[in-house]
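Trainee: Build me a model:
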Amino acid sequence: MADLDVDVVVIGAGPVGENAADRAHQQGLSAAIVEAGLVGGECSYYACIPSKALLRPVDLKAAVDRMPGVASGPVDVAKVLERRDQFAAEDDSSQADWLSGAGITLLRGRGRLTGERAVEVTHDDGTTTSVTARAVVVATGSVPTYPPIDGIADVGAWTNRDATQVKDVPSSLLILGGGVVGVEMATAYQRLGAQVTLVQHGERLVPGVEPEAARRLQASLEADGVDVRLGTSMTAVRRSDGAVTATLDDGSEVTGDELLVAAGRKPATSDIGLETVGLEPGKPLPADDTTTVLADWLYAVGDASTGAKLTHMGKYQARICGDVIVARARGQQLGGRYSHHATTAEHTAVPQVIFTDPQIAAVGYTEDAARAEGLPVRSVSYEIGNVAGGSLQADGYDGFATIVVDTEREVIVGATFVGQDVADMVHAATIAVVGEVPLSRLWHAVPSFPTMSEVWLRLLETYGL
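Mentor: Predicted structure coming up:
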């Protein structure tokens, strides 16, 4: 049994855990990080990065197809997968080297709490390291969930890991779930040559977005050839002759070479020793706005905690977490930037991009969500194709922008952009929402011509300014 004493130990070396450790270490604290899998975590190898590497080429081809005078041809699937591997090959040596260069100790193995401020790491060779620390940060991420479907455990169903690390594209694919993973993979695989059938229990896709955004996304998927089944569930699945057949609750059947289960995730907190400190395993850790879970020593960030399950929001929490740990080590009072509640970002201004075609980029409330919170709101929309930048971006540009305005304070509390190449437009909206910029002031933020950002001017005009 080896022993290690550090200021901060982080369980989980994904981007969120890395940020927490690095933030604390840069300010003078010693830090160690524990990882049982690949350094870089889910996002680097199985989620954000490889999925976008698969989506970018097919998205670009669609954009070229909408531009007369530009040559277009079939997607070279082998080269798409080869480029994906350049970003997300299952080799973490460069990320491990980064930790070493940053002065952060990497402990490869499974970390478990054994009591207050104590973590035991079990390495692959069976040896253990006992770590004591002033602060312990849980950044273990999340794992896929499987719905209770007869036969689901026996068919070799894919998770996002299989879908993003695939070596060959199947001729057909069943997808269970119409959330972000489901619709992004439906977009990628249909355009890479698979016949995709998507089964969604709810009455529309990606239910957290504006209804019109979901409608246009569904129309686009169906125009591509995706068989979208809404308001239905799988009751049983079986594999025979190499294919998976799913029975739906209306008695019909659908078949595909593979089945991707994209029906949700749960915190990866089942086997990290939470019971030794009085917490329930398998649940999200109840961190407060300073990311603190217990007293002044246990913290949680990212998917293991409460709040938005997005890499950028987890990294935001991690920066706050590192600063809080340092402030407490120095005996400083917490406040201001030491709390994500102070900026409202975690509560009402979470930005997100869904990299389908059309892209959906949104921040803050939808109109329905704002009304459910009791806010006095009015929303206005404008077709992006009706501004010069949109019409120049693509022939027949199909997309729109919506802002949700608090009519008492005259500030934007939500915004949605739908269409080709809108992903980067959401940050301006995020600044407006987080900064609570009055519309009277926003009116003087003049958009460049001819860009799609001119839609901001049209939205404010439509509102009545």
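Trainee: make it CA atoms for all contacts and neighbour counts henceforth
Mentor: OK.
Trainee: so how far is stretch 402-409 off the chain centroid?
Mentor: Mean-position distance between stretch 402-409 and its chain equals 26 Å (Cα atoms, centre = their mean, to the nearest Å).
Trainee: With stretch 106-116 instead?
Mentor: Remark: stretch 106-116 is offset 26 Å from the chain centroid, using Cα atoms, centre = their mean.
Trainee: Now do the buried residues in it.
Mentor: Using 16 or more other Cα atoms under 10 Å as the test for burial, stretch 106-116 gives 106-114, 116.
Trainee: do the same with stretch 356-372
Mentor: So for stretch 356-372, counting by 16+ other Cα under 10 Å, buried means 356-368, 370.
Trainee: Please generate a structure for the following sequence too, so the two can be compared:
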Amino acid sequence: MTETQSTHMESTAYDVVVLGAGPVGENVADRTRAAGLTTAVVEGELVGGECSYWACMPSKALLRPVIARADARRVPGLRQSVQGPLDAAAVLAHRDEYTSHWKDDGQVGWLEGIGADLYRGHGRLTGPRTVTVTGSDGGRRVLTARHAVAVCTGSRAQLPDLPGLAEVEPWTSREATSARSVPGRLVVVGGGVVATEMACAWQALGSRVTVLVRGKGLLNRMEPFAGELVAEALTEAGADIRTGTSVKSVTRENGTVLVVTDGGDRIEADEILFATGRAPRTDDIGLETIGIEPGAWLGVDDSLRVTGHDWLYAVGDVNHRALLTHQGKYQARIAGAAIAARAAGEPVRAEDWGAHAASADHSAVPQVVFTDPEVAAVGLSLAEAEQEGHRVRAVDVDLSSVAGAGLYGDGYKGRARMVVDLEDEILRGLTLVGPGVGELIHSATIAVAARVPVARLWHAVPSYPTISEVWLRLLEAYRDA
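Mentor: This is a model prediction of the structure:
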């Protein structure tokens, strides 16, 4: 079954019903089907979700030529060949290919291949273990779940409460990743991952970018030097970054956006992007029918089961544990295994680091910010570790001191910080900033998740000459401190 177009109420029973067919919902369905459970998936938009069409894939397709050109310009003998502007039309066309031109045929085929049934339409809970799907033709279908309903509806951009903002038609992350042309002037409001990545992409594609940050700097949830190095590079590229600045009003007249800041500055632009946070897509999925406030983040245990409801799971962004696609997919694998175990009457291993516990969400969450320079981090920052009461030491290394960095390109700038727990002598976190560091973060993730002792890390020898030699430099700095 690929689509329901029913003009009257029908009811169908499944073992599992999944609300949302993004990467998280797809992975829950994959695991429950692999366990032999009949599974229905409900989706009101495109199968593949936010990541495939308006987030991870299109944003990285926009950023890849930006970063590749920046890397090439650091290499003697090559930089002279890449001094011209990017071919914006070609970049946007490549982005369109990566989003399958916003068509989901391939992902629908994948769902069919695993044996899941897809229902297109708006799905709402209408009681315990019950989901009613309203199709585009108004027809409704009732789905009942013998074992579990998994809410995988993700999150949406949260816009500030500014008078008349809707009439301005501002960009959110969706418009920023799917725009058909390059705006001459772009104002970016926010200082997080979406703001920095989109500022980097559109500045390189030809926009004159102004970034307005309410706080002290960019990427304020990471080590301070991460935001500082990204801000320095964006400024060198031509962006105007203003910290300690809020938007007081925004209007659009004759196609021009006028932004007035709390400091009285007036900025004109062709488009304005608000990257000011996320809200859960739980406002219209029937939570009130089971005693939960609509629009709420859903609290879960480590098996991703919603508090107080033994049949309801909330997986991915909706539980607010880690708003990252890869963590949502990790949670989906855990939730799928837990649902299957409970359905079979088997023991559920939800203890710390058990087969049915999303333990990594607490201490080993990796993230890469695909700016130039890249930022990669896993685990706790120094400030977070100290706030949690750990006795830790931070060890910093200038990445330009690593032989592999010098070969990567002239003028390499970067920094690494390792946060070591002095009680257990394990890593609590690692942050890397510099060209090419995104591919290094998984080794750090393994070290943090597996709680590898520092003494054991000495025997994990990095290849020479690669940037991964930073591991040796960090360990030497820790030893010699």
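Trainee: Next, the TM-score between them, please.
Mentor: The TM-score (TM-score structural alignment, normalised by the length of the first structure) is 0.98; 462 aligned residues with a Cα RMSD of 0.9 Å.
Trainee: quick one on the thing from earlier: cross the buried residues of stretch 356-372 of the first structure against helices and list the overlap.
Mentor: By the criterion of DSSP state H, membership of these in helices covers 367-368, 370.
Trainee: Could you save those as TSV and add columns showing distance to Ser252 of the first structure?
Mentor: Output for those, formatted as TSV (distance: Cα to Cα, whole Å):
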residue	distance to Ser252 of the first structure
Glu367	36
Asp368	34
Ala370	38
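Trainee: Can you get me a residue count around the aligned residue in the second structure for Glu222 of the first structure?
Mentor: Matched across to the second structure, Glu222 of the first structure falls on Thr235, judged by TM-score structural alignment. Thr235 of the second structure: 14 surrounding residues under other Cα atoms under 10 Å.
Trainee: Next, Thr235 of the second structure: secondary structure please.
Mentor: With DSSP: H, G, I helix; E, B strand; the rest coil as the basis, Thr235 of the second structure sits in helix.
Trainee: got the contact list for the residue nearest to the spatial centre of the first structure?
Mentor: Nearest to the mean C-alpha position of the first structure, by Cα atoms, centre = their mean, lies Leu310 at 3.7 Å. Contacts for Leu310 of the first structure (Cα atoms under 8 Å, 6 or more residues apart in numbering) come out as 302-303, 352.
Trainee: go with 10 Å
Mentor: Neighbouring residues of Leu310 of the first structure by Cα atoms under 10 Å, 6 or more residues apart in numbering: 16, 43, 48, 302-303, 316, 350-352.
Trainee: Just send those residues back as JSON lines, with neighbour count too.
Mentor: Shown next, in JSON lines, are the contacts of Leu310 of the first structure (neighbours: other Cα atoms under 10 Å):
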{"residue": "Val16", "neighbour count": "30"}
{"residue": "Cys43", "neighbour count": "18"}
{"residue": "Cys48", "neighbour count": "16"}
{"residue": "Gly302", "neighbour count": "31"}
{"residue": "Asp303", "neighbour count": "27"}
{"residue": "Tyr316", "neighbour count": "19"}
{"residue": "Val350", "neighbour count": "21"}
{"residue": "Pro351", "neighbour count": "22"}
{"residue": "Gln352", "neighbour count": "21"}
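Trainee: what's the closest of those residues to Ser72 of the first structure?
Mentor: Nearest to Ser72 of the first structure, judged by Cα to Cα, of the contacts of Leu310 of the first structure is Cys48 at 27.0 Å.
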